[in-house]
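**Q** Sequence first, then the predicted structure, then my questions.
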Amino acid sequence: MNHYYNPVRTIQGAGSLHTLPETLEQMHLTNRRVLILAWSETVFAHPVFAKLDAFQLQTSVFTASNPTIEQLFETYQATRSFSPDAVVAIGGGSIMDVGKSLCCLYQTDLSDAEELRTYIQAGRFGTPKVRWIGVPTTSGTGSEVTCWATIWNPSKDAKRSIENQANYAYAALVDPELTANMPLKLAVSSALDATAHAVEAFWAKHTNTVSRALALQAIRTIMGHMEDLLCGKPEAHEAMAQGSMLAGLAFSNTKTTACHSISYPLTMHYHIPHGAAVSMLLAPVLELNAPCVDGLESLLAALGVSDAAMLQQRIRSFLQRSGQPDTLRGWGVAWEDCSSLAKLGMTKGRADNNPVEITAENIQGILESIY
């Protein structure tokens, strides 16, 4: 028996951001105080903000990628006295992580970053005090339709999750017009991240019928338009926005598996963009998992490949043509670090969600295969 649950209202298509005033009204906010958290000041030039005069707004800009506990605490401290009824997170996955984390933290009284660290490590997340709306400006993370947030703790070589089933967004406004100006490198790595979300949702131990159907459609949509994206065709952004959202809906109920688990230390220690890191791992993990993947033929057909070797060729081509290295060596990873990186790649909740057992030994083999 399996089940699927996702309560997020999804509004997708060009111009979706213009529905923000109406969406906020539907939330029936008691004090009508709204925190707008964005990746750049330029966001606030959008004409929709002139139509929010019925609300009391506070704006905050968060520019860091892979938010740390210290950075999250700084934003929490700067915004908690405003006591918002709602948070609107406009940006990529990092903005979503901070926005949904704040919703869980506003019910607390934390004095410093160390107290926040302890709070997150203990997993003491009650029902969020504040609801949020996700507005993605990249097409990759799907974070607008998931209920967990990733916060990084580099000093402890750790990635932490803030997770609560009550912390799904009230709504996701998925507007491809907001992604049209993404640099090609970011657009490609984001698309490959979404592909990984969908592939891993398909084979995860915790997969289900709905997630698998969403995953296949997401993969077909993204991989079927990668050439359009690389050629700069405008219609590719609509396809990537759809595919990323579908992938997010798929893995919102399954979580990810070995690819993500192994990728985290690559991003943490070598600053390899997450989408590039996880995409390089897709083919070798597919080769490992293939004997245990139910519906493998459907998955390969959606990816447009016949086997793992062909998938590796496709992904390497996408990375190369977007101006990114396609090997660990190209990203500056030292060969002798593969052993220590393998040990750090065993992330609880991700490695143990893989259909084939993941060990430090086979992770090292995977890393060496993409070196």
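**A** Sure, I can see it.
**Q** C-alpha from now on. contacts and neighbour counts both.
**A** Fine.
**Q** what about the helices in the stretch 251-371 of the chain?
**A** Under the criterion DSSP state H, counting those that start in this stretch, the stretch 251-371 of the chain contains helices at 258-270, 274-289, 296-303, 308-321, 338-344, 360-369.
**Q** so which of the ones you listed gets nearest residue 1?
**A** The closest of the helices of the stretch 251-371 of the chain to residue 1 is helix 296-303. By Cα to Cα, the value is 20.7 Å.
**Q** who's in contact with that closest one?
**A** With Cα atoms under 8 Å, 6 or more residues apart in numbering as the test, helix 296-303 has contacts from 199, 202, 216, 217, 219, 220, 223, 290, 306, 307, 311.
**Q** Put together CSV for the residues you listed, with distance to residue 342 and neighbour count on each row.
**A** Shown next, in CSV, are these (distance: Cα to Cα, whole Å; neighbours: other Cα atoms under 10 Å):
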residue, distance to residue 342, neighbour count
199, 21, 28
202, 24, 30
216, 29, 25
217, 32, 17
219, 28, 29
220, 31, 18
223, 29, 21
290, 21, 18
306, 28, 12
307, 25, 17
311, 22, 21
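**Q** let's bring in a second one:
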Amino acid sequence: MSYSYTFPGNVRFGEGAFRELPASLPAGCHPMLVMGKSFSLSAEGKELLELLEPFHPVIRIGIPAEPPLECVDELIALGRAEKVDSVIAVGGGSVIDAAKAAAALIPVEGGVSEYFSGARTIPGKGLYFAALPTTAGTGAESTNNSVLTDTATKIKKSLRHPQMKADLAIIDPMLTWSCPKSLAAASGLDAFVQAFEGYTNPKASELTRALSAQAVKLILKNLKAACEGDHAAQNAMAEGSMLSGIAFSQTGLGAIHGFAHPVGSLLHVPHGVACAVLMVPVMRWNEPVCGERYRELADICGVPDFIAAAEKLAQDLEIPSDFKKYGLKQEHFPFIVKNCRSASMATNPRPFTDGEVEDFLEAFC
């Protein structure tokens, strides 16, 4: 086996670490600050805005979920017009992904749709990029891709380049403390899925498995309590999400994410919820080839059966078992079959034929 690793340039973790942001930015920089709307109203959000006042940042508050290409183009246009030289993202996965894409594309020609379609390729390093997550879930602060949505075609996929990784990632658990319970559950289960999909991925190495295993253990143990507002559990979730993101950004994911993108974009299912609904059925599909890995994770987590533990976690967090409430129908199957063939699906341990995809989806209608 051969492999290479791409990590964020500088990672800082700990309560209150967000206050280190001003001293960590390039001297004299003129940044664009992209911040989640709800977080901007929190005490920490207001404090961060005050801390950044000396930089006179160009501020954009609020990014739609599953960020559309139009939103990224707005950020690109704003950044070019204001001649910013750096981008700071403070928010959940959508905020970080949109800002990350903008940071990559502000200094080059063209709009995001040209890069999303493959008509243009990202040439290299974009603007300096700092990411501060306010949810414990997506791991977007650790990855070198942005998950975006073309609302016209309903195609959701990643814009990717090795140099899109953050120059600075500050993971401060305090920023997640005000996260609503439903969002904490969905984003936490997304992190859980990312962790074990990274662990079972054919591209995993001993290093990435060590990171993934610790992430799985932290999340399985702490997610439920974190959703109830336990600060110690929320801190553990922030660390688990970070480790999960670092690991899966090296390996790729699997069929849960392969399915979640087209299902989510077509039916407007929140990404974390889509992953959580798909989680156990895909695990059972993969069990014939992943059984040993699941047994390893069971031992690591101190549970008798890893799939059963995952299923109980989803039930405890009141995750639905299908997509009926979102209106999934057989007529949607051709779109999902066509658009699930992503890099995530390509590295799923057990392949799906098109017919098997349709059979698999029947249980969710």
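**A** Great, that's in hand. This is a predicted model, so every value here is computed, not measured.
**Q** For the two chains, what TM-score is obtained?
**A** Superposed pair, TM-score by TM-score structural alignment, normalised by the length of structure 2: 0.91. Supporting alignment: 359 aligned residues with a Cα RMSD of 2.2 Å.
**Q** Could you export the helices of the stretch 251-371 of structure 1 as a markdown table, including distance to residue 78 of structure 1?
**A** As requested, the helices of the stretch 251-371 of structure 1 are arranged in a markdown table below (distance: least, Cα to Cα, whole Å):
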| stretch | distance to residue 78 of structure 1 |
| --- | --- |
| helix 258-270 | 26 |
| helix 274-289 | 28 |
| helix 296-303 | 44 |
| helix 308-321 | 38 |
| helix 338-344 | 33 |
| helix 360-369 | 41 |
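**Q** Nearest to residue 235 of structure 1, out of those?
**A** helix 308-321 (17.9 Å).
**Q** Please spell out which residues along that closest one are buried.
**A** 308, 311, 312, 314, 315, 316, 318, 319, 321 (16 or more other Cα atoms under 10 Å).
**Q** And the furthest pair within the residues you listed?
**A** It's 308 and 321 that sit farthest apart of the buried residues of helix 308-321 of structure 1, by Cα to Cα, at 19.9 Å.
**Q** one step back: which stretch among the helices of the stretch 251-371 of structure 1 comes nearest residue 125 of structure 1?
**A** Residue 125 of structure 1 lies closest to helix 258-270 among the helices of the stretch 251-371 of structure 1, at 22.9 Å (Cα to Cα).
**Q** Nearest to residue 42 of structure 1, out of the helices of the stretch 251-371 of structure 1?
**A** With Cα to Cα as the criterion, residue 42 of structure 1 lies closest to helix 274-289 of these, at 24.2 Å.
**Q** how about the closest one: buried residues?
**A** For helix 274-289 of structure 1, the neighbour count (16+ other Cα under 10 Å) marks 274-286, 288-289 as buried.
**Q** what do we get in structure 1 for residue 146 of structure 2?
**A** By TM-score structural alignment, residue 146 of structure 2 lines up with residue 149 in structure 1.
**Q** pretty sure its match belongs to a strand, no?
**A** Yes: assessed by DSSP: H, G, I helix; E, B strand; the rest coil, residue 149 of structure 1 belongs to a strand.
**Q** Need the nearest residue in space to it, chain neighbours excluded.
**A** In space, not counting the residues next to it along the chain, residue 149 of structure 1 is nearest to residue 97; the distance is 4.4 Å by Cα to Cα, 6 or more residues apart in numbering.
**Q** so what's the one you found up against?
**A** By Cα under 8 Å, 6+ apart, the contact set of residue 97 of structure 1 is 67, 143, 148, 149, 150, 151.
**Q** And for the closest residue to the third one other than its chain neighbours, the neighbour number?
**A** When you say that, I think you mean residue 148 of structure 1. Excluding the flanking residues, the one nearest residue 148 of structure 1 by Cα to Cα, 6+ apart is residue 163, at 4.2 Å. The local packing of residue 163 of structure 1 (other Cα atoms under 10 Å) involves 21 other residues.
**Q** Enumerate every residue touching residue 163 of structure 1.
**A** Counted by Cα under 8 Å, 6+ apart, residue 163 of structure 1 has contacts 125, 147, 148, 149.
**Q** Dump the contacts of residue 97 of structure 1 into a markdown table; add neighbour count and distance to residue 295 of structure 1 as well.
**A** Below are the contacts of residue 97 of structure 1 laid out as a markdown table (neighbours: other Cα atoms under 10 Å; distance: Cα to Cα, whole Å):
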| residue | neighbour count | distance to residue 295 of structure 1 |
| --- | --- | --- |
| 67 | 21 | 36 |
| 143 | 31 | 26 |
| 148 | 22 | 28 |
| 149 | 24 | 30 |
| 150 | 22 | 30 |
| 151 | 24 | 34 |
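**Q** For the residues you listed, which pairs are in contact in structure 2 too?
**A** Mapping those onto structure 2 (both residues aligned by TM-score structural alignment, their matches' Cα atoms under 8 Å) leaves 67, 143, 148, 149, 150, 151 still in contact.
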